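Enquirer: Sharing a model prediction with you, sequence too.
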Amino acid sequence: MSLLIYQGLTSEEITNLELKDIDLENGTIYIKASNTLNRRTLELLNKQILPLSKYIEEVRQKMLRCNTDKLILNKLGKPISVDGIHSIIEPLKTLFPDRKLNPQTIRMSVICNWLNEKKYDLVKVQELAGHKWPGTTEKYIRVDVNAERELINRYFPLI
């Protein structure tokens, strides 16, 4: 869940993660390129490092039921699938009945937050999200209608 919420990863990116992609010492995670997204190295938050370390060193070892380097395993000890990620989110939908909750909407919310709340610049958000084109990232900018109305009235007043 934290990889969806803090790094804004897609389900596919999560399923493709391998053990070698996590660098706990430097607090980073490497995301491979896909047909639609660029490769990138993202910072892990401090609060993610200890749980990830415990998962890799203890929990994953006990769960493992096949020979795989995939990072995230399902409850059967095999690499998690996109459907598996969706099934983890399914029970959480009742907590947000007025929202369409799925990995894609979580990612969209994260990208919107980076741009509109944290005020990261467009290029930084494009890199964090892995978007190949700035136009893809620009779609997440929320327009402040009141500010636009004020500008229009200031420079083009209706007399």
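Expert: That came through fine.
Enquirer: all contacts plus neighbour counts: C-alpha atoms, from now on.
Expert: Fine.
Enquirer: can you give me the helices for the protein?
Expert: Ranges of helices in the chain, per DSSP state H, are 2-5, 11-16, 46-54, 60-63, 82-89, 103-112, 122-129, 134-138, 145-155.
Enquirer: Show the contacting residues for D69.
Expert: Contact analysis of D69 by CA atoms under 8 Å, 6 or more residues apart in numbering lists E18, L19, K20.
Enquirer: also this one, for the comparison:
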Amino acid sequence: MITGHQGLSTRDLQLLEVENIQLYKGKIEIPGTKKSNAREIELKPFQLMEFMEYINEVRPKILREASKATEQLLLPIGRSFKLHNTVHKLAKKLKEINNSFTDIKQIRTSVITHRLKQYNLRKAQYLAGHKYISSTEKYLQDDLESLHETINTYHPLQ
């Protein structure tokens, strides 16, 4: 829903509450933590529809089945009481479908690297929620290593 597109960490997802989703403004407010800054991210139209369905239909069913009251937006499913366990199960299923997938952090890395190509360094830092610019700059290095691999693989003199 939002992890892949927005590059949110599992911790970001755990902190989200229903009030953080502003459907009429088309935005999501990501709370800050000790390690990350708060930020506001625009949602795409298809994400708005997904959130609307989740908030109005899916989430209430999960709450009824769990006999639980919480403002947490994303709820664990099954017997697990922690969202981290649910995300881990989803990652495991994704790996079965796609061998090149390694873990959830790979998705976040991919999104941040893409943002660095799309925006300037400061905007990418803001969207990633990094407190320090050096945290965002590390992703520039990741992109350079990827470029070197591609060049070495497809260079005509190889």
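Expert: On my side now, so go ahead. Note that the structure is a prediction, hence the values are computed from the model and not measured.
Enquirer: still on that earlier bit, of all the helices of structure 1, which one comes closest to N26 of structure 1?
Expert: Distances from N26 of structure 1 to each of the helices of structure 1 were compared using CA to CA; the minimum, 9.8 Å, belongs to helix 46-54.
Enquirer: Stretch 2-18 of structure 1 spans what distance, first to last residue?
Expert: Chord length of stretch 2-18 of structure 1, first to last residue, is 16 Å (CA to CA, to the nearest Å).
Enquirer: whoops, stretch 3-23 of structure 2 was the one
Expert: Terminal residues of stretch 3-23 of structure 2 lie 17 Å apart, using CA to CA.
Enquirer: want to try a markdown table for the helices of structure 1, with distance to L73 of structure 1 and mean neighbour count as columns?
Expert: Formatted as a markdown table, the helices of structure 1 follow (distance: least, CA to CA, whole Å; neighbours: other CA atoms under 10 Å):
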| stretch | distance to L73 of structure 1 | mean neighbour count |
| --- | --- | --- |
| helix 2-5 | 14 | 16 |
| helix 11-16 | 9 | 18 |
| helix 46-54 | 13 | 13 |
| helix 60-63 | 7 | 14 |
| helix 82-89 | 9 | 15 |
| helix 103-112 | 17 | 19 |
| helix 122-129 | 24 | 19 |
| helix 134-138 | 31 | 14 |
| helix 145-155 | 45 | 10 |
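Enquirer: Could you measure from D143 of structure 2 over to V111 of structure 2?
Expert: Distance of D143 of structure 2 to V111 of structure 2, computed by CA to CA: 11 Å.
Enquirer: Check L75 of structure 2 too.
Expert: 23 Å.
Enquirer: What of Y139 of structure 2?
Expert: Taking CA to CA, one finds Y139 of structure 2 at 10 Å from V111 of structure 2.
Enquirer: try H130 of structure 2
Expert: As for H130 of structure 2, its distance to V111 of structure 2 is 14 Å (criterion: CA to CA).
Enquirer: Next: E65 of structure 2.
Expert: E65 of structure 2 is 34 Å from V111 of structure 2, by CA to CA.
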